[in-house]
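Student: Next input, structure requested:
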Amino acid sequence: MSVITTAQSPVKFNPFAPGFREDPYTTYKQLRQHNPIHNTLDMWVITKYQDIIQVLNSDAVSVNYIPQYVVQQKVGDIPGLVELGKKAIVFTDPPDHGRLRRLAGQAFSNTNINAHTAHVQQLITELVTPQIHSESFDFAQIAHQIPLYTLSHLLGVPQEYIQPIDEYIHRVRSILEPSLLTKMRIRRIEQDLQSCLAIFQEIIDYRKTHLGGDLLSKLIQARVGEDQLSDSELGIACVMTYVAGHETSKGLLTNGVLAFIQHPEQWQIFRQGKATAKQVINEILRFDPPLQQTVRLAVSDLQIGSETIHKGEKMLLCLASANRDEAQFANADTFDITRDAATQIAFGHGIHNCLGQMIARLEGQLLFTYLCEQVQEMRLATDNYRWHPEGFITRTLTNLPVTFTPADSTI
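Tutor: As a prediction, this is how the structure comes out:
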């Protein structure tokens, strides 16, 4: 996609422009070069790495914009969404955020998550192995199942609840896309959220007397002094684990497979042992992150570059653009798994960096390591893969038809 820039009409962020969904990176690059901070669509759009880092580190911004926006729509009684805005880590500011994160962090530790590595590996093997010799299959379906069943296992969700939770969360997830939040959709989200919370309350009640090695049991047991998570906070933590962790993990897996298909030389570099699985995941997250943007609200005036952002103004931070910033990453538009991409910010930065990112990283590292051992070549079965048609905060594939060539006995 090309955007003409003149002195009279500088390029502006427009996610509704033809071709943007298929290729947002051309626009991001032009914005970084010609209009890195600008006000459009009733928000400040910020595209450069260091500017975004400054905002994410600032005490002058709030993450509570979406809950405020929902309440301002005045759609009637929405107690679930009001509670979500007050008690979800992703929507809370200090000091509430620090309290919730200290408690939840006891469960979402690397040690607790890594304890489930063998189960996640078995899940990936069971889901992927039957497809390796298929003539073609939709990898997006596999990528949907891996995080769904991983998160369900980690939280100790009984099998009979997984499908209804998946259906409810699919609709609740649109709370992260302000552009989609019509009054009718907000009401539907409230209904689905209440249904989902009711399921989790049943699971919580059971877990309190049947503690195990799952993360929900760890959340129930988490303590800071006498403080602990309430039932409401436990339920919201479970909901948000799926809301924040499912679609993004699916995007990491599908976007990664597509990147390797489009850059087959990088797949061979990985198979030759010239890059680690950790490097691969960091580069996928840098090159084509599932979470493209995040929103902040100014709670006091702040200076970003040459612009003053005033209290009450909204900021759209283009994380995907920051990850392609040439000032931070050499040859930023090149997919290169041998680079050090550890400073990518696909999972955010600062106090609100994603608490559950270790889960997504574990899924990604195990999947691509397994594919590296089992698959010699990946290619598109057809060219009609599609990006999700709604919203622009996330960028994930709805389908990805692929064909795998099984690996030989030796690499």
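Student: When you work out contacts or count neighbours from here on, use the C-alpha atoms and nothing else.
Tutor: Fine.
Student: and the host helix or strand of residue 369, what does it pack onto?
Tutor: Using DSSP states H and E, residue 369 sits in helix 357-374. The contact analysis (3 or more Cα pairs under 8 Å, 6 or more residues apart in numbering; DSSP states H and E) places helix 357-374 against helix 110-114, helix 117-132, helix 139-154, helix 231-262, helix 264-271, helix 277-287.
Student: In terms of helices and strands, where is residue 163?
Tutor: Going by DSSP H and E, residue 163 is part of helix 159-172.
Student: let's see this one next to it:
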Amino acid sequence: MSNQQLTYSPFDPEVMADPYPVYRELRDHAPVYWSSQASCWVLSRYDDVSAALADPATYSSASGIFPTPPGVDMTDLFLPMLIMSDPPRHTQLRHLVSKAFTPRRIAGLETHIHTIVDDLLDQSPETGPWDFVSEFSGPLPAIVIADMLGVPREDRDRFRTWSTTLIQSNPVRGEFGAGLDAAAALYEYFSAFLADRRAHPQDDLMTALVQAEVDGEHLTEEELLGFCLLLLVAGHETTTNLLSNSAVILAQHPEDRRALADDPELVPAAVEELLRYDSPVQGLARTLTRQVDLHGQAMAAGDTVLLLFGSANRDDHAFPDADHFDINRRPERQVAFGRGIHFCLGASLARLEARIALRALLTRRRDWDVDIDSAVRLRSGPIRGFASLPIQ
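Tutor: A predicted model of the protein is given here:
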């Protein structure tokens, strides 16, 4: 199949339903592919994606991380975010923010996460149908993030609504309006909250962010608001979709599910395989700072390049028999959380939540079925997951 015969857009509903066959076509026949629908180049092979992630000087994040239509600049739409910055400012920001994500702080959440998971399962039916997203995989990370920030728990439903609206705003379909409204609501909320924490410090993440400094420098107000937005969306949506995708995969692989239920010690490695097999973040974009020649194709300075994490994680050259789900695989090189300077700051928290949630689910609900025909997928190209997932 030639490049001209292949059609790919990250926002195609058929691709969102099952992107992996077209990923294979891209890797085999068009490893450097121009998507006219998304106005960007697409890299799909593991080695190419990994090399791009390791070269932020060439593949810049400063102009945005999602494909947007010509003339739309993400930096004009959102306040500064860590994920949309390059060194040296990125280095300073990450050093500041990492103080709020120390191993000790994350480890200290384990007992609290266990309690939240048990409470959510106590409220769910043991046999009857329930919506896995609205009743379990959605509330869990929303509660954790709200509690980390010190935000009143009664506000978490609003957070979930704002976050989901923002994630599902599709720029290719001209649906940025609702997402920008959601972002504005979040900025307004967090602005008042930051002011309160400056006046009345607490033992929470928001206070830690306000107080964090390196060489006498604090985060600016805009950077704090941008980080709050990033933390809510990335810290919430990634874990929600990891758990929802995992519920589907394990329903489709009952023998593996039984093996995990029988031996919970297998769960941590299985989480890595679940991340590889159906990555919650399928890809993020970069902007070229210089011309790059790859596989006989020239990509010009200023062009947008979409790095397909989901495709890289299904590359047979990196993971033999990659389309096969294997809980005994050790996919240490999977790139579901990215790589290099932009490796997901909340990866350890997402892994902890997933391990605790899946162990509890496998202990208390050893068997389940998913009504995939009634499930509703998220309409966001880069984010793979469900808005609704009926399960029993």
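Student: picking that back up, what lies in contact with the helix holding residue 163 of structure 1?
Tutor: 148-149, 152, 188-190, 192-193, 195-196, 199, 239, 242-243 (Cα atoms under 8 Å, 6 or more residues apart in numbering).
Student: Mark which of the residues you listed are buried, thanks.
Tutor: 148-149, 152, 189-190, 192-193, 195-196, 199, 239, 242-243 (16 or more other Cα atoms under 10 Å).
Student: any idea which of these is closest to residue 321 of structure 1?
Tutor: Using Cα to Cα, residue 243 comes nearest to residue 321 of structure 1 of those, at 23.1 Å.
Student: Pull the contacting residues for the corresponding residue of structure 1 for residue 223 of structure 2.
Tutor: Counting by TM-score structural alignment, residue 223 of structure 2 corresponds to residue 233 in structure 1. Neighbouring residues of residue 233 of structure 1 by Cα under 8 Å, 6+ apart: 87-88.
Student: re the thing from before, after superposing, tell me the mean distance of the helix holding residue 163 of structure 1 to structure 2.
Tutor: Its aligned residues in structure 2 lie a mean 3.0 Å from helix 159-172 of structure 1 after superposition (mean Cα distance after the TM-score superposition for structure 1).
Student: for that helix, which positions count as buried?
Tutor: For helix 159-172 of structure 1, by 16+ other Cα under 10 Å, it's 165-166, 168-172.
Student: Identify, from the contacts of helix 159-172 of structure 1, the entry nearest to residue 117 of structure 1.
Tutor: Closest to residue 117 of structure 1, out of all of these and judged by Cα to Cα, is residue 149, at 13.1 Å.
Student: wait, isn't residue 12 of structure 1 in contact with residue 35?
Tutor: Yes. Here residue 12 of structure 1 lies in contact with residue 35, judged by Cα atoms under 8 Å, at a distance of 7.1 Å.
Student: The helix holding residue 163 of structure 1 to helix 139-154, inter-axis angle?
Tutor: Relative orientation of helix 159-172 of structure 1 versus helix 139-154 (axes from the mean of the first three to the mean of the last three Cα atoms, to 10 degrees): 120 degrees.
Student: Can you name the next helix or strand after helix 159-172 of structure 1?
Tutor: Helix 159-172 of structure 1 is succeeded, C-terminally, by helix 183-207 (DSSP H and E).
Student: That following helix to helix 159-172, inter-axis angle?
Tutor: Using the same axes, to 10 degrees: helix 183-207 of structure 1 against helix 159-172 is 150 degrees.
Student: Any idea how far helix 183-207 of structure 1 is from the middle of the chain?
Tutor: 21 Å (Cα atoms, centre = their mean, to the nearest Å).
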